[in-house]
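A.B. asks: Have a look; sequence and predicted model below, questions after that.
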Amino acid sequence: MLLGDLLTKRTDYTPVSPEAEYAVVGVQRSGWGFVRREPVRGDSMQFSKLMQLEEGNLVYRTITAFEAPSAVVGPEFAGTFVTPQAFPVFRFDANRILPEFMSLMTTFPEFHEAMSERCTGTVLRRKTLFVAAFQSIPINLPPLDEQQRIVDLVSAPVWQLYCMGFH
């Protein structure tokens, strides 16, 4: 299965209002998550539209994508904004993949490699990962109940794992 089989690209953009201030974020490399930027007034940016993030969205950065900049939006970043030209935003098919599982996948070296090998361009810092190429990443997806067990196991405190017999 391909990543694109699990996602729908969002196109419900927010028009930029000159007098409004926007909480803007970027996406860090290797699944490290989001980083807050200084708030930006609409009249000081060159963009006419932004994308307001929703909890559970998948976002990646199209340029310097060889660094595998992708993340799933958690509650602390819901409501913030990205520029849709550089940060495509997707919703998941919740009947097939858990956002928490996809969040883990963004940290996997295999996922980083798949992003990196699909980048195009000749200048390293400007190499781009187009949406179709991102959606072409192959995914080995376990059933939802197994995804949940994996998420629970990875997020369990060490002492809980010890009590469960993992030592």
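C.D. replies: Thanks, I have the structure now.
A.B. asks: CA only for contacts and neighbour counts going forward, please
C.D. replies: Will do.
A.B. asks: ok, the nearest residue to residue 70 once chain neighbours are set aside - how many residues close by?
C.D. replies: Leaving out its chain neighbours, the residue that sits closest to residue 70 by Cα to Cα, 6 or more residues apart in numbering is residue 60, at 4.1 Å. By the criterion of other Cα atoms under 10 Å, residue 60 has 28 neighbours.
A.B. asks: so residue 60 sits right up against residue 67, yeah?
C.D. replies: No: using Cα atoms under 8 Å, residue 60 is not in contact with residue 67, being 10.5 Å away.
A.B. asks: Second structure for comparison follows:
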Amino acid sequence: MVPDGWKIQKVSECLERVVDSVLPEPNSMYREIGIRSHAKGIFHKEPVTGNSLGNKRVFNVHPNCFVVNIVFAWEQAIAMTSDDEVGMIASHRFPMFKPKKNRCDIKYITYFFKTPRGKYLLELASPGGAGRNKTLGQNEFARVEIPLPPTDEQKKIARILSTWDRAIEVTEKLLNNSQQQKKALMQQLLTGKKRLPGFSGEWIQLKVGDILSVRNEKQIPSETTPLFSLTIENGITAKTERYNREFLVKNSDEKEYKIVKPSDIAYNPANLRWGAINYSRLTHDVVVSPIYEILYVKDITLNNLHFIAQVLMSHRQIAKFAAMVEGTLMERKAVKIQPFLATKISIPSELEEQQTIASVLSAADKEIEILEQKLGCLRQEKKALMQQLLTGKRRVKIDEEEVLVKEAVRA
């Protein structure tokens, strides 16, 4: 069912190909564009000489065009060109399209192909097997049918979604800045290069095993002690289908798992080199896979858990762990518990300095967490808007357009 006032049009009826061939000169420099899958936009390749392009067919990039990577169209390798790409070139694998007789708004078209429906249509128009054999067919794409509202409504929808995109972009930059600031703080505070006011005590080197003890308590999962997992992204977190492999284990109900108590540190020996280490922020016991190593602070009157965790989770320390992996096959490489415990780290001798540093870094973590939550909300809200606006389930009136734009600006 097409919404009132909308029309179904084929791509060939609303878009036309932009072809501006380039004959590369051997000694001139050229810069190609690339298109990321999953609708993540255009990137610029390093400049190359015309001679290095060989016999490749290339074309001038025009701004404000819908462009697609025909090899990965099924994976939504699509984008819209801008003034940033003027003067660059694209290979024959990246055809560009502009509106035909103003029948559509190119931003609207780009947003449409970012939707699940748009992805489905690109897949249908890409016959062949998986991977590089699954190529967007010129004729198949021309026959793809798109539901189009009147051009004015297309422009309003595109304006609303563009405003949300800008809000997302601003939040991403703020998040990146906060993450870089936290990284700089860790490099300074966790090495003693920068001392916080009021502290002048010495820093000492200790083995991790002098600070932490191994916990090797086990039990079967229960309602009061549920099964959790350790992920690089979220730390010690509830088990999800993605990480659930228990169906592979015989008699999994009787399998014993390692207990993790509040504030325990856990790491995955096989993935520690990628950052699979964290501490439990939970207020109750949980159990995790017996492949993990669980540790706790021996004496909390001497060492602060949050400080020690920050040291062990730092990029600098993870790089050191990466150099400690043992094993021959990639899947069997791991950082075993004894080398882990033998690792030396530098810490303040005063507990109060450890606590103060941990508080500063925890505040930075909180700021990052807030921005991550905000970014997640913005993306979900934009996704919901796309589902409503690009299907006609929600029609845009002038007043409502202003409201939606203001909501994005406030966000």
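C.D. replies: Done, it's in. Keep in mind the model is a prediction, meaning the values are calculated, not measured.
A.B. asks: Now the TM-score, please.
C.D. replies: Overlay of the two chains. TM-score (TM-score structural alignment, normalised by the length of the first structure): 0.86; 165 aligned residues with a Cα RMSD of 2.5 Å.
A.B. asks: what's next to the helix ranked longest in the first structure, contact-wise?
C.D. replies: Assignment by DSSP state H gives helix 144-155 as the longest helix of the first structure. Under the criterion Cα atoms under 8 Å, 6 or more residues apart in numbering, residues 95-98, 100-101, 104, 161 lie in contact with helix 144-155 of the first structure.
A.B. asks: Serialize those to JSON lines and add fields for neighbour count, secondary structure and distance to residue 37 of the first structure.
C.D. replies: Listed next are the contacts of helix 144-155 of the first structure as JSON lines, based on neighbours: other Cα atoms under 10 Å; DSSP: H, G, I helix; E, B strand; the rest coil; distance: Cα to Cα, whole Å:
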{"residue": "95", "neighbour count": "9", "secondary structure": "coil", "distance to residue 37 of the first structure": "33"}
{"residue": "96", "neighbour count": "15", "secondary structure": "coil", "distance to residue 37 of the first structure": "33"}
{"residue": "97", "neighbour count": "19", "secondary structure": "coil", "distance to residue 37 of the first structure": "30"}
{"residue": "98", "neighbour count": "18", "secondary structure": "coil", "distance to residue 37 of the first structure": "28"}
{"residue": "100", "neighbour count": "18", "secondary structure": "helix", "distance to residue 37 of the first structure": "24"}
{"residue": "101", "neighbour count": "20", "secondary structure": "helix", "distance to residue 37 of the first structure": "26"}
{"residue": "104", "neighbour count": "16", "secondary structure": "helix", "distance to residue 37 of the first structure": "24"}
{"residue": "161", "neighbour count": "14", "secondary structure": "helix", "distance to residue 37 of the first structure": "37"}
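A.B. asks: Pick the one among those closest to residue 114 of the first structure.
C.D. replies: When the contacts of helix 144-155 of the first structure are compared for distance to residue 114 of the first structure (Cα to Cα), residue 104 wins out at 15.0 Å.
A.B. asks: What is the equivalent residue in the second structure for that closest one?
C.D. replies: Using TM-score structural alignment to pair residues, one finds that residue 104 of the first structure aligns to residue 111 in the second structure.
A.B. asks: what separates that match from residue 8 of the second structure, distance-wise?
C.D. replies: Residue 111 of the second structure sits 16 Å away from residue 8 of the second structure, going by Cα to Cα, to the nearest Å.
A.B. asks: just residue 61 of the second structure next, same as before
C.D. replies: On the measure of Cα to Cα, residue 61 of the second structure and residue 8 of the second structure end up 29 Å apart.
A.B. asks: quick one, which of the two is more surrounded?
C.D. replies: Set side by side, residue 61 of the second structure and residue 8 show more neighbours around residue 61, with 28 against 13, by other Cα under 10 Å.
A.B. asks: contacting residues for residue 44 of the first structure?
C.D. replies: Residues near residue 44 of the first structure by Cα under 8 Å, 6+ apart: residue 18.
A.B. asks: What residue in the second structure is paired with it?
C.D. replies: Using TM-score structural alignment, residue 44 of the first structure sits opposite residue 52 in the second structure.
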